[in-house]
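1. only geometry, no sequence info:
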């Protein structure tokens, strides 16, 4: 069975450039991530990839940022 490509939007409290780099590093190391970007709000991270687990990704980010909210998970 082929995994579908998913678009995940998460709210991550990033106050500075260093925080943003840490968040991007955590997300980039996740399995299946093919695209990573920010929305205009600057604390909304957009992740696109095949077989990306939104819950595990949020859990990894919460270890570093304390609060991470999953906004949407949609098939692309």
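-> Thanks, I have it. Nothing here was measured: the structure is a model prediction, and the numbers come from that model. Numbering: from 1, shown residues only.
2. rest of the way, CA atoms for contacts and neighbours
-> Noted.
3. So residue 72 is in contact with residue 8, correct?
-> Yes - using CA atoms under 8 Å as the test, residue 72 is close enough to residue 8 to be in contact (5.6 Å).
4. who has more neighbours, these two?
-> Between residue 72 and residue 8, counted using other CA atoms under 10 Å, the more crowded position is residue 8 (22 against 13).
5. what helix or strand is the more buried one on?
-> Assigned by DSSP states H and E, residue 8 belongs to strand 5-11.
6. take the one below as the second:
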């Protein structure tokens, strides 16, 4: 089962983007990561057995207090 996690957070500067990328790509189970800037700043994470609450909490602690978990979708591939 592959998960698709969407987290909304402000992408203010390159330094913040670098921190976000480091946190998301080093999490267990992550296979793909992308920034999405269509209307709102979002991060899309794909992988298996990912803990979305833990990633969101880590982003809140280390980057911004305004990180918000938008959705978690599961694909049966």
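-> Alright, I've got the coordinates. All values derive from a computational prediction rather than experimental measurement.
7. quick one: TM-score?
-> The TM-score (TM-score structural alignment, normalised by the length of the first structure) is 0.88; 73 aligned residues with a CA RMSD of 1.2 Å.
8. quick revisit: can you pull the residues that touch both of residue 72 and residue 8 of the first structure?
-> Residues touching both residue 72 of the first structure and residue 8 by CA atoms under 8 Å, 6 or more residues apart in numbering: none at all.
9. circling back: what range in the second structure does the strand holding residue 8 of the first structure sit on?
-> Mapped onto the second structure using TM-score structural alignment, strand 5-11 of the first structure spans residues 2-8.
10. still on that earlier bit, report the distance from the strand holding residue 8 of the first structure to the chain centre.
-> Taking CA atoms, centre = their mean, to the nearest Å, the mean C-alpha location of strand 5-11 of the first structure is offset from the chain mean by 6 Å.
11. Determine the next helix or strand in the C-terminal direction from that strand.
-> Next helix or strand after strand 5-11 of the first structure toward the C-terminus (DSSP H and E): helix 17-28.
12. Give me the next element, helix or strand, following that following helix.
-> Counting by DSSP H and E, the next helix or strand C-terminal to helix 17-28 of the first structure is strand 33-38.
13. helices or strands up against that next one?
-> Helices and strands touching strand 33-38 of the first structure, by 3 or more CA pairs under 8 Å, 6 or more residues apart in numbering; DSSP states H and E, are helix 17-28, strand 44-50.
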